[in-house]
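*Asks:* the following comprises the amino acid sequence and a computationally predicted model.
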Amino acid sequence: MLVAAAVCPCPPLLVPEVAAGAAPELDGLRAACDEALTTLLAAAPELIWVVGPGPEHKLYDRGGVGGFQGFGVELAVSLGAGDAGETLPASLAVGAWLLERAGWQGETRGLAVADYLEWELCRENGLELAGSAERVGLLVLGDGSARRTLKAPGYLDERAEPFDAAVAAGLAKGELPPLDAELAFELMASGRAPWQVLAGATGTTEQPVGSARLLYDDAPYGVGYFVASWS
């Protein structure tokens, strides 16, 4: 049963060593992620699933290893015991780093979801994850639109801000309705599928989300970043 979830963005710049001189710019975001992870761990899950965007739909049921060497930083991370034969996508590597930063040493598995994954499949994935142990925690990773400003990675799209505002409102309420997959793709919102997995996971509980808090909602660098805590 799902007992708690933390929602965080997954830019590698979250890792101070990667951000280097720009690291202080995201101190507020890191603090919000730390708070969400503290709440997640306080719920005493016996298993944490890290769910994030990836190039393919793939399960890391024996953990995996990753790092930030592609950004010039010799920093390695792992999910759980780590399976050297499984290389984590960037989003799950950031998730592994967040868990290590929070001091989590319990059982951990990963799920990468591709941006093409339809709502119904996301929902089914969420149901399966929530039913995988008596007390399940989720760390859900993904970014909002990367088209919030003229200097954003995808340039400005006027649809970006309303899309992100709807996501933020859903995270604050603990209710995420199905999101338009085509629109999310056009807006370069990598979090759409992971967020829908989270929405599906809540369907296994007999009660609605008891507590939902939106801890961060901003668009540094023109990309929507959200941090939320559900329990």
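*Replies:* Okay, I see it. Numbering: from 1, shown residues only.
*Asks:* hey, let's count contacts and neighbours off CA atoms from now on
*Replies:* Noted.
*Asks:* check contacts around Pro11.
*Replies:* Ser91, Val94, Asp143 (C-alpha atoms under 8 Å, 6 or more residues apart in numbering).
*Asks:* restricted to buried residues, select the residues you listed in PyMOL.
*Replies:* The following PyMOL line selects those of the contacts of Pro11 that are buried, judged by 16 or more other C-alpha atoms under 10 Å:
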select buried, resi 91+94+143
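*Asks:* export the contacts of Pro11 to JSON lines and tack on secondary structure and distance to Ala42?
*Replies:* Output for these, formatted as JSON lines (DSSP: H, G, I helix; E, B strand; the rest coil; distance: C-alpha to C-alpha, whole Å):
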{"residue": "Ser91", "secondary structure": "helix", "distance to Ala42": "23"}
{"residue": "Val94", "secondary structure": "helix", "distance to Ala42": "21"}
{"residue": "Asp143", "secondary structure": "coil", "distance to Ala42": "25"}
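*Asks:* alright, now check it against this:
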Amino acid sequence: MLVAAAVCPCPPLLVPEVAAGAAPELDAARAACLDALGVLAAARPELLVLVGPGDGRAAGTRAVNGRGTFRGVGVDLDVTLGDAPEEGAAAGRPPLPQSLAVGAWLLGRARWAGAPVEGLAVGVRTDAEECETAGRALARRAGRVALLVMGDGSACRTLKAPGYLDERAAAFDARAAAALGAADLEALTSLDMTLADELQAAGRAPWQLLAGAARGAGLTGRLLYEDAPYGVGYTVAVWS
């Protein structure tokens, strides 16, 4: 059963070594993420599942663990999720999706020493029904399950945003943030996949998986952070 969840954004810029001189701009977001992880630890889960959007345009879910890296964004920094294989065994294995690498970095920053951690990548084209089904299955994995859900909102909030300016983006992000802050399962489930895709909101599928996992759990939500630095919607929320 799901006993707690934390929702965090997943830009590589959350990692100070990646952000370099711009690191202070996301200090508030980092602090909120660490506070959210504290809520997960306090729930004393038996299993923590790190969920985030997969790289690319696939649909469906897949279990992932092992090593992630930020070398693709110019920083010689690696992270590990779960029981990483030895160097030789890992040679042919793809690295963690970037969202889960950021999540693994957060867990390391928080010095997570609680329940075992597993990773799950969710394809950005996974529809709401499949997300809900996967979430319900996760909630049955142990008596006390917690989720760390990584995902960004729209990437179209300003002219300089990665997806340029889209007038629909602010309303989409406001609706998503309100739903995450209130643990509103129906509002999350009703987020439109096509609109989310057009706005490059990769968090839509992981958020809908969270909604499925929370069915019947009776959790309440709290919004810790909401902003759109760099024109991308970032939200931090906790459910407990």
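*Replies:* Alright, I've got the coordinates. Note that this is a predicted model, so its numbers are computed, not measured.
*Asks:* what TM-score comes out when they're superposed?
*Replies:* Scored against TM-score structural alignment, normalised by the length of structure 1, the superposed chains reach a TM-score of 0.94; 227 aligned residues with a C-alpha RMSD of 1.3 Å.
*Asks:* distance to Tyr60 of structure 1 for the contacts of Pro11 of structure 1 - can I get that in a markdown table?
*Replies:* Output for the contacts of Pro11 of structure 1, formatted as a markdown table (distance: C-alpha to C-alpha, whole Å):
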| residue | distance to Tyr60 of structure 1 |
| --- | --- |
| Ser91 | 13 |
| Val94 | 15 |
| Asp143 | 21 |
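*Asks:* which among the contacts of Pro11 of structure 1 gets closest to Val15 of structure 1?
*Replies:* Nearest to Val15 of structure 1 out of those is Val94 (C-alpha to C-alpha; 7.6 Å).
*Asks:* how close does that closest one get to Tyr221 of structure 1?
*Replies:* Distance of Val94 of structure 1 to Tyr221 of structure 1, computed by C-alpha to C-alpha, to the nearest Å: 18 Å.
*Asks:* again with Trp49 of structure 1
*Replies:* Relative to Tyr221 of structure 1, Trp49 of structure 1 is positioned 28 Å away (C-alpha to C-alpha).
*Asks:* between these two, which is the more surrounded one?
*Replies:* The residue with more neighbours, out of Trp49 of structure 1 and Tyr221, is Trp49; 24 against 15, by other C-alpha atoms under 10 Å.
*Asks:* relative to Ala160 of structure 1, how far out is that one?
*Replies:* 29 Å.
*Asks:* who are the neighbours in contact with Phe68 of structure 1?
*Replies:* Residues near Phe68 of structure 1 by C-alpha under 8 Å, 6+ apart: Pro12, Val18, Glu74, Leu75, Ala76.
*Asks:* map it across to structure 2 for me.
*Replies:* Aligned against structure 2 by TM-score structural alignment, Phe68 of structure 1 finds its counterpart in Phe70.
*Asks:* also Gly200 of structure 1?
*Replies:* Matched across to structure 2, Gly200 of structure 1 falls on Gly212, judged by TM-score structural alignment.
*Asks:* in structure 2, which residue sits furthest out from the middle?
*Replies:* Computed with C-alpha atoms, centre = their mean, the residue of structure 2 farthest from its C-alpha average is Gly88, at 29.3 Å.
*Asks:* give me the most central residue, structure 2.
*Replies:* Compute the mean C-alpha point of structure 2, and by C-alpha atoms, centre = their mean the closest residue is Met150, 0.5 Å away.
*Asks:* doesn't Gly203 make contact with it?
*Replies:* Yes: using C-alpha atoms under 8 Å, Met150 of structure 2 is in contact with Gly203, at 6.9 Å.
*Asks:* what is in contact with these two at once?
*Replies:* Common contacts of Met150 of structure 2 and Gly203 (C-alpha under 8 Å, 6+ apart): Gly52, Pro53.
*Asks:* from Ala130 of structure 1, how far off is the corresponding residue of structure 1 for Ala84 of structure 2?
*Replies:* Alignment note: Ala84 of structure 2 maps to Gly82 in structure 1; criterion TM-score structural alignment. Counting by C-alpha to C-alpha, the gap from Gly82 of structure 1 to Ala130 of structure 1 is 21 Å.
*Asks:* so for the two, which sits in the more crowded spot?
*Replies:* Ala130 (28 against 20).
*Asks:* any figure for the gap between the counterpart of Trp112 of structure 2 in structure 1 and Gly154 of structure 1?
*Replies:* Using TM-score structural alignment as the criterion, Trp112 of structure 2 maps onto Trp104 of structure 1. The gap separating Trp104 of structure 1 from Gly154 of structure 1 is 35 Å, by C-alpha to C-alpha.
*Asks:* just the strands in structure 2 please.
*Replies:* If DSSP state E is used as the criterion, the strands of structure 2 fall at 2-8, 47-53, 61-64, 66-69, 78-81, 117-122, 145-150, 221-227, 234-239.
*Asks:* give me the neighbour count for the match of Gly200 of structure 1.
*Replies:* Residues near Gly212 of structure 2, counting by other C-alpha under 10 Å, number 26.
*Asks:* and if you look at the one 3 residues further on?
*Replies:* By the other C-alpha under 10 Å criterion, the neighbourhood of Arg215 of structure 2 contains 16 residues.
*Asks:* the one 3 residues further on too?
*Replies:* Neighbours of Gly218 of structure 2 under the rule other C-alpha under 10 Å: 11.
*Asks:* how close does the helix ranked longest in structure 1 sit to structure 2?
*Replies:* Secondary structure of structure 1 per DSSP state H: the longest helix is helix 27-42. Taken over the aligned residues, the distance from helix 27-42 of structure 1 to structure 2 averages 0.6 Å (mean C-alpha distance after the TM-score superposition for structure 1).
*Asks:* could you give the angle of that helix to strand 212-218?
*Replies:* 160 degrees (axes from the mean of the first three to the mean of the last three C-alpha atoms, to 10 degrees).
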